[in-house]
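Chemist: Sequence first, predicted model second:
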Amino acid sequence: MPKEAHTKAAEHHQNAAKSHTAAAESHGKGDHAKGHEHSAQALKHSTTAHGQSEAAHAKSGSALKK
C-alpha cells in the first residue's frame, strides 16, 4: 500500500512539473491568459502532490512500526 501512495504522489508531482513548463512556455510566447491557466493547474497539482506525499509518508511510517 505505501508504494501505491508514493506512486500516486509522484504522478501529481510530474503533472505539476508539466503544468509549470507549459505555463512558462505560454508566458514566453506572450499568451499570458493561457500561462495563468497552466499556472493554476500547476498549483492544483502541487497542492495535491503535497497532500499525497504527506499521506504516503504517514503510511510508510505506520507500515514500518508494524
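Modeler: Perfect, thanks for sending it.

Chemist: alpha carbons only for contacts and neighbour counts from here, please
Modeler: OK.

Chemist: Can you give me the distance of residue 34 to residue 28?
Modeler: For residue 34, the distance to residue 28 (C-alpha to C-alpha, to the nearest Å) stands at 11 Å.

Chemist: ok, and here's another one to check against it:
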Amino acid sequence: MTQVQTKDQEAMQKQAPQQLHQKAAEHHEQAAKHHKEAAKQHESGDYKAAAHHAQIAHGHTVNATEQETEASKKYANTHGSQK
C-alpha cells in the first residue's frame, strides 16, 4: 500500500457514516455517467474513447466500494451480530 493510499484510508476512517454513504453515491453517479458515455462512444465506433470511459467508470466503482466498506465497518462496531 502506498503512502497516499494509507492517508486516503485514514481520512475515510475519520468520516461519519453519512459522509461515506454520500461519497459512495457520488462515485456511483460518476460511474454511471462514464458508462453512458462509453456506450455512446461505442455506438459511434470510437472504441478507444469507449474503453477510456469504461476505465474511468471502473475507477469510480472501486472508489465507491471503498467508501461502502468503511461505512460498513462503522456499523459493524455498533450493530454487529450479538451471540
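Modeler: Everything's here; your move. In this text, all values refer to a predicted model and were calculated from it rather than measured experimentally.

Chemist: Pick out whichever of residue 34 and residue 28 of structure 1 has more residues nearby.
Modeler: The neighbour comparison of residue 34 of structure 1 against residue 28 (other C-alpha atoms under 10 Å) goes to residue 34, with 17 against 11.

Chemist: Helix, strand or coil: sort out that one for me.
Modeler: For residue 34 of structure 1, the reduced secondary structure class is helix; criterion used: DSSP: H, G, I helix; E, B strand; the rest coil.

Chemist: which position in structure 2 aligns with it?
Modeler: Pairing criterion TM-score structural alignment: the partner of residue 34 of structure 1 within structure 2 is identified as residue 49.

Chemist: neighbours of the closest residue to that match other than its chain neighbours, just the number please.
Modeler: Spatially, and ignoring its direct neighbours in sequence, residue 49 of structure 2 is nearest to residue 41 (6.2 Å; C-alpha to C-alpha, 6 or more residues apart in numbering). Burial measure for residue 41 of structure 2: 18 neighbouring residues, criterion other C-alpha under 10 Å.

Chemist: residues in contact with residue 18 of structure 1?
Modeler: Contacts of residue 18 of structure 1 were listed using C-alpha atoms under 8 Å, 6 or more residues apart in numbering, and they are residue 42.

Chemist: Which position in structure 2 pairs with it?
Modeler: Alignment note (TM-score structural alignment): residue 18 of structure 1 maps to residue 33 of structure 2.

Chemist: Find the residue closest to residue 50 of structure 1 in space, skipping its chain neighbours.
Modeler: In space, and not counting its chain neighbours, residue 50 of structure 1 is closest to residue 9: 7.4 Å by C-alpha to C-alpha, 6+ apart.
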